[in-house]
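Visitor: coordinates for the following, if possible.
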Amino acid sequence: MSSTTKQVIKELPNLIRVYSDGSVERLFASPYVPPSLEPGTGVLTKDIVISENPTISARLYLPEQTQPDQKLPILVYFHGGAFCLESAFGFLFNRYLTSIVTEAQVLAVSVEYRLAPENPFPAAFEDCWTALQWVTSHILTSNLSEKESWVSGHGDFDRLFIGGDSAGATIVNYIALRAGAETLQGNARILGGILTHPFFWGSKPIGNEPSENHLKALPAVAWDISYPSAPDGFDNPLINPFVPGAASLAGLGCSRLLVCVASKDQLRERGVLYHNVVKESGWTGEVELFETEGEDHAFQIYDTTTENAKVLIKRLASFLTK
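Guide: You can find the predicted model right below:
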């Protein structure tokens, strides 16, 4: 065998492989779905470019029956996929966002951020912050001709939400903390954040997490693929917000939080801990915990038609419209 033959050095089985030459092979990706402005679909979608350098784009969702002067809650959404998989333009997340928008009647901005490991951290986190700043820039009255018409025409900035599933929920925590420390365009304030099945991990098991092969579990491997040079490894505050030295969750820059967990999810314990730590941190907002029994991680993404998925989507919608 040639010494130059590339070898698999890291792998999430059936999902992604990283090779010795730095190349990446993704074995799973839901197929690309084009945006649709066709009437009769219930939800209209279109794709926009937020930034050319770095490349950040998004898919916008607008309920078809929205009236010309109607203002809607805004959901800035960050998709899941362990920071290294999936897309805002893929079938799974397109279908999921369509279901949420249909149920909640909100304007959604689903961010297409750069994936690891080709784009080293904190690229994904910075992209999502840039996207949120782009959204809130529509509050400003200058350069109206350059603004996106759906956001400027239908966005209610008094009802601004951020949300995400799995890795996207991890990003929600980062964005909410940053919004508590920095100013958003137009002095916007985030009303609420949704963390669904958040991807948190750490070097030591907690609760019912298995102690054997803890650092070889799928969440640990995914983190190592996405951020191999992470300071403090699995105890980096991005993935473990509970470690000493991490930013206090009392500083979350929103008024309401909804944390969703699934009973069979390997990450359940961390989600419950997040809810409890926020509640006890001195944060002045309102935090809620919602658990789905008998389901595993991100079950609602893979099939939005099950009864449990419908219940969860209705719960998300009620949070967005409360």
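Visitor: from here on, just use CA atoms for contacts and neighbour counts.
Guide: Fine.
Visitor: might one say that Lys6 is in contact with Asp21?
Guide: Yes. At 6.0 Å, Lys6 counts as touching Asp21 under the criterion of C-alpha atoms under 8 Å.
Visitor: joint contacts of those two?
Guide: Residues touching both Lys6 and Asp21 by C-alpha atoms under 8 Å, 6 or more residues apart in numbering: none at all.
Visitor: and the helices in the stretch 1-150 of the chain, which stretches?
Guide: Secondary structure of the stretch 1-150 of the chain by DSSP state H, counting those that start in this stretch: the helices cover 91-104, 123-136, 149-154.
Visitor: I have a second one here; can you model it like the first so I can compare?
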Amino acid sequence: MDSTTTNPTTTTTKEIAIEIPTLIRTYKDGTVERLFDSPIVPPSLQDPDTGVSSKDITISDNPSICARLFLPKLTQSNNQENQKIPILVYFHGGGFCIGSAFSSFDHRYLNLIVSQANVLAVSVEYRLAPEHLLPAAYEDCWTALKWVTSHLANNSINSDPWLLHHGDLQKIYLGGDSAGANIVHNIALRTGVESLSGGVKVIGAFLSCPYFWGSKPIGSEPVAGHEQSIPHLAWNLVYPDASGGIDNPMINPLVPGAPSLAGLGCSKLLVIITGKDVLRDRGVSYFESVKKSGWKGELELFEVEDEDHCFHMLKIETANAKNVMKRLASFLQY
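Guide: Okay, the predicted model is just below:
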């Protein structure tokens, strides 16, 4: 299969290696074309719509891990060092192969969350596949969480003043959409096994339209073409060496032999699903399995009918998207 790429001076023909419709195209010469991405936008000092300020920071040079920090408009109550606010460590979506913490979609979305929930957000820019295959993204996000919690000791040469002066390190939340929600699940499991700096605990986590899949269709998932579905193809692209393939516990947490969901290292969990999402039934099954696992935290399923995958990020002005935002803000304030 050939693709012709045209610029003002030359015409070249390149052979496609892998193509996932609407998502990504890779070529045999090693180049990558991302088919769905929003423009990169700079951070801003006091966003005109929300008053939220943002800045970009470097967490690690090797590997390269960055983040965009978001700070709500400071008031008399939260501008004092003894009036600190919760911290949200956020992981963007995009099938592990597209998306960015610096994209216009995510920048706008985090501005809204931060302003409505009055939290300090750390939106992690993790490495993407296929240039950096999984588990790179998982490791980057774990490193980012450890960097956040290292501020408790206030002895890091790489510490950030916003986190030091305004972040409540006893109130850390994880959040993510789609692949980011998958990362939230896997990081939450890891916090149940590995200690964070100073014994810091994750208070809560939200998983919005979580990207889970498996070899056997469930619920309303069609049997025909299951192996050619976008979730299946994307996983094969981003983690080709995964043990068990599409039934690796990181993408199918309900597969026999997967770590017990009772080990999730947070005290409350919110799962958000949408009625028209191809991933909907996986989210429901995940919720039901957590409920039956013996996990001791507070658990909630929030469904928005007649909406598609991650609609609340793309159609932020709709009534349903505003309802999702209100639920997230309430979850992060509790």
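Visitor: mean neighbour count and distance to Arg268 of the first structure for the helices of the stretch 1-150 of the first structure - can I get that in a markdown table?
Guide: Output for the helices of the stretch 1-150 of the first structure, formatted as a markdown table (neighbours: other C-alpha atoms under 10 Å; distance: least, C-alpha to C-alpha, whole Å):
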| stretch | mean neighbour count | distance to Arg268 of the first structure |
| --- | --- | --- |
| helix 91-104 | 21 | 21 |
| helix 123-136 | 21 | 22 |
| helix 149-154 | 18 | 34 |
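Visitor: for those, give me JSON lines that also has distance to Val287 of the first structure.
Guide: Converted to JSON lines, those look like this (distance: least, C-alpha to C-alpha, whole Å):
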{"stretch": "helix 91-104", "distance to Val287 of the first structure": "20"}
{"stretch": "helix 123-136", "distance to Val287 of the first structure": "22"}
{"stretch": "helix 149-154", "distance to Val287 of the first structure": "27"}
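Visitor: between those helices, which one is nearest to Val221 of the first structure?
Guide: helix 123-136 (18.0 Å; C-alpha to C-alpha).
Visitor: other SSEs contacting the closest one?
Guide: Packed against helix 123-136 of the first structure by the contact rule (3 or more C-alpha pairs under 8 Å, 6 or more residues apart in numbering; DSSP states H and E) you find helix 167-181.
Visitor: rerun at 6 Å
Guide: In terms of contacts (3 or more C-alpha pairs under 6 Å, 6 or more residues apart in numbering; DSSP states H and E), helix 123-136 of the first structure is packed against no helix or strand at all.
Visitor: would you check the span in the second structure matched by it?
Guide: Under TM-score structural alignment, helix 123-136 of the first structure corresponds to residues 136-149 of the second structure.
Visitor: got the contact list for the matching stretch?
Guide: By C-alpha atoms under 6 Å, 6 or more residues apart in numbering, the list of residues contacting stretch 136-149 of the second structure from outside reads 126-127, 197.
Visitor: then stretch 256-269 of the first structure?
Guide: 192-197, 285-297.
Visitor: that stretch aligns to what range in the second structure?
Guide: Going by TM-score structural alignment, stretch 256-269 of the first structure sits over residues 268-281 in the second structure.
Visitor: ok, now stretch 295-307 of the first structure?
Guide: Stretch 295-307 of the first structure maps onto residues 307-319 of the second structure, going by TM-score structural alignment.
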